[in-house]
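Peer 1: below is the sequence, then the predicted model.
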Amino acid sequence: MIHITTKTFDQLTTTELYNLLQLRSQVFVVEQDCVYQDLDGKDKKALHVLGIKDQKIVAYTRIFKPGDYFEFSSIGRVVVDNSQRQHKYGYDIMTASINAIKEYYNTTKIKISAQCYLKRFYNNLQFFEIGEQYLEDGIPHIAMIYDKK
């Protein structure tokens, strides 16, 4: 079981920031063998959704209000520690992120840029693809929309 909390950038402790950046780097740079600039200047605008287990961040997303990233609210940097994926924490952190968008931004329309191999995972969460597949940092992605009242 994970404990999920949502924080602004300024509410993050130095340790939490270090640990979430380490998790993002571990998965997006090392595991996916993708050289890209993770520190993109957007973390200060985002709300950070942290999934914590045994005092360690094992799942994470960042969320944006409409207009900050896309026309609609958005969820990005969705990540679960490789050693914890068998627990399906991706569903927990995404559900918490959807609920946080409803709570903090009072909207249910969410756009994501999803890695194509995760399309079924996002479909299970009621996200549906729009448009054509595209490359982002050398990885096939698809835009997806959630709009459940």
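Peer 2: Okay, I see it.
Peer 1: contacts, neighbours, all on C-alpha from now
Peer 2: Will do.
Peer 1: tell me, how many residues neighbour Tyr146?
Peer 2: Using other Cα atoms under 10 Å, Tyr146 has 21 other residues around it.
Peer 1: alright, now check it against this:
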Amino acid sequence: MPLEVLDVHVDELPVRTAYDVWRLRQDVFVVEQDCPYPDLDGRDLEATTRHVVLLDDGRVIGTLRVLDEGGWCRIGRVVLALEGRGRGLAPMLMDRAMDVVGDREARLDAQAPLAGFYAGWGFEVSGPEFDADGIRHVPMRRAPA
């Protein structure tokens, strides 16, 4: 089975896929990056939240979510599993996220070393660098098209 990118509401995710999405976020953000935080914040269940999920042979290897903030969108929880890194797969997630965003303004908080990656989709640093759980981030914004 080839790589597949889903763009769905949480209710459209098969239960096991949803579990794997949350497990991946926990494995990377909470365990690997040692950032204990409440990942299950209720926003995954909002009617306007879209989940972009990258599957490799049916296995979740990447995900992000797009939140509708009323007039603009927030891209967050961008993550690739260890076996997905270094394979040039992250752009597949971002391309689909930008399809979801369309011509609306988009914002995200990038890990500082990844600001150049997000610049490829028109994002610009929009504020000072900040620390989030010991990891340097920068706020970024893409103006509406």
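Peer 2: Structure received. If you're wondering where the values come from, they're calculated on a predicted model, not measured in any experiment.
Peer 1: what segments of structure 1 are helices?
Peer 2: Ranges of helices in structure 1, per DSSP state H, are 14-24, 89-105, 119-124.
Peer 1: make TSV out of those helices and add distance to Lys53 of structure 1.
Peer 2: What follows is the helices of structure 1, written out as TSV (distance: least, Cα to Cα, whole Å):
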stretch	distance to Lys53 of structure 1
helix 14-24	13
helix 89-105	10
helix 119-124	22
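Peer 1: winner for burial among the ones you listed?
Peer 2: Of the helices of structure 1, the one with the most neighbours on average (mean count of other Cα atoms under 10 Å) is helix 89-105, at a mean of 18.
Peer 1: show residues contacting that one.
Peer 2: Residues from elsewhere that reach helix 89-105 of structure 1 (Cα atoms under 8 Å, 6 or more residues apart in numbering): 2, 4, 6, 49-51, 59-66, 73, 75, 78-80, 107-108, 125.
Peer 1: recalculate using a threshold of 10 Å.
Peer 2: Identification of contacts with helix 89-105 of structure 1 by Cα atoms under 10 Å, 6 or more residues apart in numbering yields 1-6, 47-51, 58-66, 73-76, 78-81, 84, 106-110, 121-122, 124-125, 146, 149.
Peer 1: tell me which of those residues fall in strands.
Peer 2: When DSSP state E is applied, the contacts of helix 89-105 of structure 1 are split such that 3-6, 47-51, 58-64, 73-76, 78-80, 109-110, 146 fall in strands.
Peer 1: can you select the buried ones among those residues for me in PyMOL?
Peer 2: Buried members of these, defined by 16 or more other Cα atoms under 10 Å, are picked up in PyMOL with:
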select buried, resi 4+6+47+48+49+50+51+58+59+60+61+62+63+64+73+74+75+76+78+79+80+109+110+146
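Peer 1: list the contacts for His53 of structure 2?
Peer 2: No, residue 53 of structure 2 isn't His; it's Val. Neighbour list for Val53 of structure 2: 4-8, 13, 17-18, 21, 59-65, 78-80, 92-93, 96-97 [criterion: Cα under 10 Å, 6+ apart].
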